[in-house]
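Participant: Need a 3D model of the sequence below.
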Amino acid sequence: MVHSIQSNAARELYENLGKLFYAIAAADKVVSREEIRVLYEIVEKEWVPVEDSSDEYGTDLSFQIEVIFDWYKDNDFSAEAAYEKFETYQKEHTGLFDADLNDLIWKTANSIAQAFPGKNRSEILMLIRLKSLLHIHNMVSHVCQSCGLPLQEENYGTNRNDTFNDDYCNVCFRDGEFTDHSLTLHKLETQLEESVKHHNTISFEEAERLKKVLPTLKRWRMSRI
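Facilitator: Got it, this is the predicted structure:
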């Protein structure tokens, strides 16, 4: 996946991934210890094995993800500024982002967002923006029946008996109930509109696509019964 690119290009890639993952963690303006722990764990287990290059000290280049993440956190960068830097880099280097790399980026970002319970909806909107940028909707078979985000086995919601619920993601549904009981379809649609109008966290086209999809999802169909 990352083996074939030169070390300088690999370093730049990992530095920008550090910015992205910081943006996901800081979307709700708080970077928790659990989010940091999850990032470090995924870098060790998922990113290090797919990178052959090392820096001048013999350290695997994928650890640049952690270095940049920590630097952005210590300097209190805004999540939006960090995300925009990654977005610019990605658009200038689209050839690097094949399906395998996009899948691992999505898995990492999703795990960070799920690391701390009670997360802000801003994290979901950041994930929606990333999904659009990486064209994730072409890579997965189904979506959360509440927020419309792609569903994969590692982000299934949970039922009361600790079994997985494959209708909802675990941002929206945990321990047999929705995490935000006050959320309505109208509120979700309004958040999308605000994100386009004021925050530029999602493209107009992606927001319009989601607004068409949301009313067809199970949670919102059931609410009309």
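Participant: rest of the way, CA atoms for contacts and neighbours
Facilitator: Fine.
Participant: Residue nearest the middle of this protein, spatially speaking?
Facilitator: Centroid check for the chain by CA atoms, centre = their mean gives Ala109 as the closest residue, at 3.5 Å.
Participant: Nearest residue to that residue in space, ignoring adjacent ones along the chain?
Facilitator: Spatially, and ignoring its direct neighbours in sequence, Ala109 is nearest to Phe21 (6.0 Å; CA to CA, 6 or more residues apart in numbering).
Participant: next structured bit after the helix or strand harbouring the one you found?
Facilitator: Counting by DSSP states H and E, the element that carries Phe21 is helix 7-25. Next along the chain after helix 7-25, taking DSSP H and E as the criterion, comes helix 33-42.
Participant: Quick check: longest strand in this protein by residues?
Facilitator: Assignment by DSSP state E gives strand 164-169 as the longest strand of the chain.
Participant: who's in contact with the residue nearest to Ala109?
Facilitator: Neighbouring residues of Phe21 by CA atoms under 8 Å, 6 or more residues apart in numbering: Leu39, Phe69, Thr108, Ala109, Ile112.
Participant: one more to line up against the first:
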Amino acid sequence: MKTDNDLVQKFYQNLGKLFYAIAAVDNNVRDVELEKLKNVVKKEWLTTNLIDNSLKINIEDSIINTFKWLHDDNEYHAETCYNSFLTFKKEHESLFTDRMNTLILKTARAIAASFSKVNKLELMLLTKLDMELKNIKT
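Facilitator: Okay, the predicted model is just below:
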């Protein structure tokens, strides 16, 4: 991903919003969901060749810190965060390549499955996300 640093920072912050929305959709963000996100970011995001090496240091901080901030602030609803992510996505479609979308979905699914399998609300949001990333209109 070659682009300016501010846009990249916003991209990862919006991923933090998305991943928070996945965890918060059932109105209960659990520690295990944050831990799963941290693990997936380290194992998948920091090792991918989709991201310029000079930006990898910011990935973990941006995604994780945004997620934590939203959780700690406790004023943001999953739907608000998800819609904010969608707005960003629509404004920057070129960042959302097939490979990037696959990694986003993989991360979202891992978060949803981290506590007692995927519940109905998480499944519905994952389905919406999958359709959005594939640009399938309902």
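Participant: Tell me how the two chains score on TM-score.
Facilitator: Once superposed, chain against chain, the TM-score is 0.89 (TM-score structural alignment, normalised by the length of the second structure); 133 aligned residues with a CA RMSD of 1.8 Å.
Participant: In the second structure, what stretch matches the helix holding Phe21 of the first structure?
Facilitator: Counting by TM-score structural alignment, helix 7-25 of the first structure falls onto residues 5-23 of the second structure.
Participant: So for that stretch, what gets flagged as buried?
Facilitator: 8-9, 11-23 (16 or more other CA atoms under 10 Å).
Participant: just the strands in the first structure please.
Facilitator: Counting by DSSP E, the first structure has strands at residues 142-143, 150-151, 156-158, 164-169, 173-174, 177-178.
Participant: so the last one aligns onto which residues of the second structure?
Facilitator: When you say that, I think you mean strand 177-178 of the first structure. Aligned using TM-score structural alignment, strand 177-178 of the first structure spans no residues in the second structure.
Participant: Show me what that strand is packed against.
Facilitator: Helices and strands touching strand 177-178 of the first structure, as assessed by 3 or more CA pairs under 8 Å, 6 or more residues apart in numbering; DSSP states H and E, are absent.
Participant: and that strand, how far from the chain's centre?
Facilitator: 21 Å (CA atoms, centre = their mean, to the nearest Å).
Participant: Also the first one?
Facilitator: Using CA atoms, centre = their mean, we find the averaged C-alpha position of strand 142-143 of the first structure to lie 15 Å away from the chain's own average C-alpha position.
Participant: which residues in the second structure form helices?
Facilitator: 5-24, 31-40, 56-73, 78-91, 98-113, 120-133 (DSSP state H).
Participant: which one is the aligned partner of Val38 of the first structure in the second structure nearest to, not counting chain neighbours?
Facilitator: The alignment partner of Val38 of the first structure in the second structure, by TM-score structural alignment, is Lys36. Closest residue in space to Lys36 of the second structure, ignoring its immediate chain neighbours: Ile111 at 5.9 Å, by CA to CA, 6+ apart.
Participant: What distance do you get for that neighbour to Asn5 of the second structure?
Facilitator: Distance of Ile111 of the second structure to Asn5 of the second structure, computed by CA to CA, to the nearest Å: 27 Å.
Participant: And for Lys38 of the second structure?
Facilitator: From Lys38 of the second structure to Asn5 of the second structure the distance is 22 Å (CA to CA).
Participant: and what of Lys68 of the second structure?
Facilitator: Lys68 of the second structure sits at a distance of 22 Å from Asn5 of the second structure (criterion: CA to CA).
Participant: what about stretch 24-37 of the first structure, start to end distance?
Facilitator: Stretch 24-37 of the first structure has an end-to-end distance of 14 Å (CA to CA).
Participant: Does Phe164 of the first structure touch Gly157 like I think?
Facilitator: Yes: between Phe164 of the first structure and Gly157 a contact is recorded at 5.8 Å, counting by CA atoms under 8 Å.
Participant: More neighbours: those two, which one.
Facilitator: A count of neighbours by other CA atoms under 10 Å puts Gly157 above the other of Phe164 of the first structure and Gly157, at 25 against 20.
Participant: buried residues in stretch 122-137 of the second structure?
Facilitator: In stretch 122-137 of the second structure, counting by 16+ other CA under 10 Å, buried: Glu122, Leu123, Leu125, Leu126, Leu129, Asp130, Glu132, Leu133.
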